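Student: here is a sequence with its predicted model. Questions after.
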Amino acid sequence: MPLHLAPQYANDTLHGRPATRYWPDKPSNLTAIAIKMLQQTTSANEILRYQTVYEVLVAKRYPRAHVALFDLFELISDIYADPAQYLNRSVLTKASDYEHHCDVAGEVCAYEYDHAYPDSFMWWDELHPSGKMHEIIAQEVAQVLEGQSRYASYWSDGADGRQTG
């Protein structure tokens, strides 16, 4: 996930949260937090990308296996860049908006727009994707399993006569 886009970690003065129920003593430098999250998620994704190719094609650890690496980071980034293409835009919200707002103690919570437009939000709360996002991700995972996703890379070790990469 591109966690640097989540309101919990975002460098967004309107929607980046200075403190939340998940991180009540959050430091005030939102820019440093967003950059750190971007670095960490990018690094982890690159390790997985290179390690997967190595495991399948070089080490041949999974004979006759067909492997797909789903790039959730890219999918979420695309939705964030163009939310109108993916989300119900009945309510004019930004991709960084979220539906379920709570105080720092997590004791007083309320839904934005009284939960009338759940398909309009990318984020359910400061940290978690919305129900609509889960639906979009599930649809894309189905495409990955069918070998049809533009958000996946596919490999086979070639033991069955096919080698991809």
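Tutor: Alright, I've got the coordinates. As the structure is a computational prediction, the values presented were derived from the model and not from experiment.
Student: for the rest of this, base every contact and every neighbour count on C-alpha atoms.
Tutor: OK.
Student: hmm, who's touching stretch 76-83?
Tutor: Here stretch 76-83 makes contact (Cα atoms under 8 Å, 6 or more residues apart in numbering) with Met1, Pro2, Leu5, Gln85, Tyr86, Lys94, Ala95, Ser96, Met122.
Student: quick one: buried residues of it?
Tutor: Buried residues in stretch 76-83, counted by 16 or more other Cα atoms under 10 Å: Ile76, Ile79, Tyr80, Pro83.
Student: can you check stretch 105-112 too?
Tutor: Tyr111, Glu112.
Student: now do the residue nearest to Thr20 when sequence neighbours are not counted against Ser153, distance only.
Tutor: Computed as Cα to Cα, 6 or more residues apart in numbering, the closest residue to Thr20 that is not its neighbour in sequence is Val104, at 4.6 Å. Counting by Cα to Cα, to the nearest Å, the separation of Val104 from Ser153 is 40 Å.
Student: go on, His100?
Tutor: For His100, the distance to Ser153 - Cα to Cα - is 34 Å.
Student: in the protein, which helix has the most residues?
Tutor: Ranked by residue count, the top helix of the chain under DSSP state H comes out as helix 30-53.
Student: now do that helix: distance to the chain's middle.
Tutor: 12 Å (Cα atoms, centre = their mean, to the nearest Å).
Student: another structure for you, compare them:
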Amino acid sequence: MTMSLGRSAWLIAFVGVVALKVVTARITDIVLFGDSYTDQSRAHSIANGTYPGKDYKEVYPPADTAADGGFQWPFYLGLYGNYTIWNYAVGGAVCSNKLTPLSDIPDVSSGQQAWFVQDHVVRNGTSHQKLLLDPASFIVIIFVGTNDVGVNSFVTNDQGTNVSLPNVADCQLDTLRQLHALGARQFIVNSLVPLQLTRLYSDSSDPTIYYPSPPHNGTVWHRTIFNLVHSLNRILRDGVRTLDTEWGGGGSVQWFDTYGFFEEMYNHPARYFNGSVPANVTGQCHQCPDPDDWRQCGIGDCTPDERDSYMWWDELHPSEQTGRNLAAEMHRKIEGKSKY
């Protein structure tokens, strides 16, 4: 016996199939914006006078290394998911230099976005534009905020006049809106990590290579950065939910709980760090014996065989092994399998 679907039932079934195809479309490209937690070589390229141009390709070890001492996590994300990586992040960047200007580094909201437009948007000198990437086949990931809340900004009370954390959060959300207007439709916003776990923002008042002088109150910094990170993450997460509703199905923005994932690695290190020495989540591999002299950095570093035992590469940046773990979890997030 066969059954025929009525017109309404058939239409519902058809729409369901179409929706399923949209959800399960193959992701082929990943577009990334951010700071030194994501940048592989753009900051070094700018410093060396070779300003990144159209279709700039990242430079990998041994020719150049990232702030994690080696390959940055997007490299591994590309391997795990067979993705083409478009990494526009720059070390030292903030969301907007108009809010928290650290230096003249291309920021997420303008400079880095301009690179994306140069590579992927055709405007032909008119108001009409064409996105060269298929919106169903790529995801935009934004991972920024460490410099916005840190040294020379909120933690040291050096942010711009009348600039607040909601302004910084709005910058990220407005950047998503701008990219959505260009045709992007799938987004992931990474939360800030628990910066209080780094040596720079520990409760120690000892000088570090990232803040050699003047003396600072480590206890105050430690508590302040904890509050800043949690506050900005809360504002951002609420904003992501609002934005997802605002688009009403015309786009999707997900929240990645990087903070929670870093806590997981910190609390269960043996699951994530497997170098030749016991897992270490409190120290760092890269040493700078004299905080006033960058030239001495590297003296006393852990050995190459020990690197994968460390959660932190230096006083501020995650290690390459931490990046591998992040890449694996982000791949699961893209596949809809991550609890983060």
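Tutor: Yes, it's here. Treat the numbers as computed from the prediction; the structure is a model and nothing was measured.
Student: one step back: what helix or strand is the residue nearest to Thr20 of structure 1 on?
Tutor: Counting by DSSP states H and E, there is no helix or strand that carries Val104 of structure 1.
Student: by neighbour count, which of the contacts of stretch 76-83 of structure 1 wins?
Tutor: Counting neighbours by other Cα atoms under 10 Å, the top entry in the contacts of stretch 76-83 of structure 1 is Met122, with 29 neighbours.
Student: you'd agree that residue is up against Met133?
Tutor: Yes: counting by Cα atoms under 8 Å, Met122 of structure 1 touches Met133, with 6.0 Å between them.
Student: list residues touching both of the two?
Tutor: By Cα under 8 Å, 6+ apart, no residue touches both Met122 of structure 1 and Met133.
Student: strands of structure 1, residue ranges please.
Tutor: 66-70, 100-102, 109-111, 152-157, 163-164 (DSSP state E).
Student: okay if I get those strands as JSON lines plus distance to Ser28 of structure 1?
Tutor: Output for the strands of structure 1, formatted as JSON lines (distance: least, Cα to Cα, whole Å):
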{"stretch": "strand 66-70", "distance to Ser28 of structure 1": "34"}
{"stretch": "strand 100-102", "distance to Ser28 of structure 1": "19"}
{"stretch": "strand 109-111", "distance to Ser28 of structure 1": "23"}
{"stretch": "strand 152-157", "distance to Ser28 of structure 1": "36"}
{"stretch": "strand 163-164", "distance to Ser28 of structure 1": "47"}
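Student: for these, which one sits closest to Thr20 of structure 1?
Tutor: Closest approach to Thr20 of structure 1 among these (Cα to Cα): strand 100-102, 7.8 Å.
Student: how about residues contacting the closest one?
Tutor: Contacts of strand 100-102 of structure 1 (Cα under 8 Å, 6+ apart): Thr20, Arg21, Val108, Cys109, Ala110, Tyr111, Glu112, Trp124, Asp125, Glu126.
Student: check contacts around the fourth one.
Tutor: So the one you mean is Cys109 of structure 1. Taking Cα under 8 Å, 6+ apart as the test, what Cys109 of structure 1 contacts is His100, His101, Cys102, Asp103.
Student: I figured Ala105 of structure 1 hits Trp23, correct?
Tutor: No: with contacts counted by Cα under 8 Å, Ala105 of structure 1 stays clear of Trp23, the gap being 9.8 Å.
Student: map Ile334 of structure 2 across to structure 1 for me.
Tutor: Matched by TM-score structural alignment, Ile334 of structure 2 corresponds to Leu145 in structure 1.
Student: any idea how far Thr164 of structure 1 is from that match?
Tutor: Distance, Leu145 of structure 1 to Thr164 of structure 1, by Cα to Cα: 16 Å.
Student: cool, and Arg150 of structure 1?
Tutor: For Arg150 of structure 1 relative to Thr164 of structure 1 (Cα to Cα), the value is 15 Å.
Student: hang on, the earlier thing: out of the contacts of Cys109 of structure 1, which end up buried?
Tutor: His100, His101, Cys102.
Student: which stretch of structure 1 lines up against the strand or helix carrying Asp174 of structure 2?
Tutor: For Asp174 of structure 2, the element it lies in under DSSP H and E is helix 165-182. Using TM-score structural alignment, helix 165-182 of structure 2 lines up with nothing in structure 1.
Student: how about stretch 44-63 of structure 2?
Tutor: The aligned range for stretch 44-63 of structure 2 in structure 1 is empty, by TM-score structural alignment.
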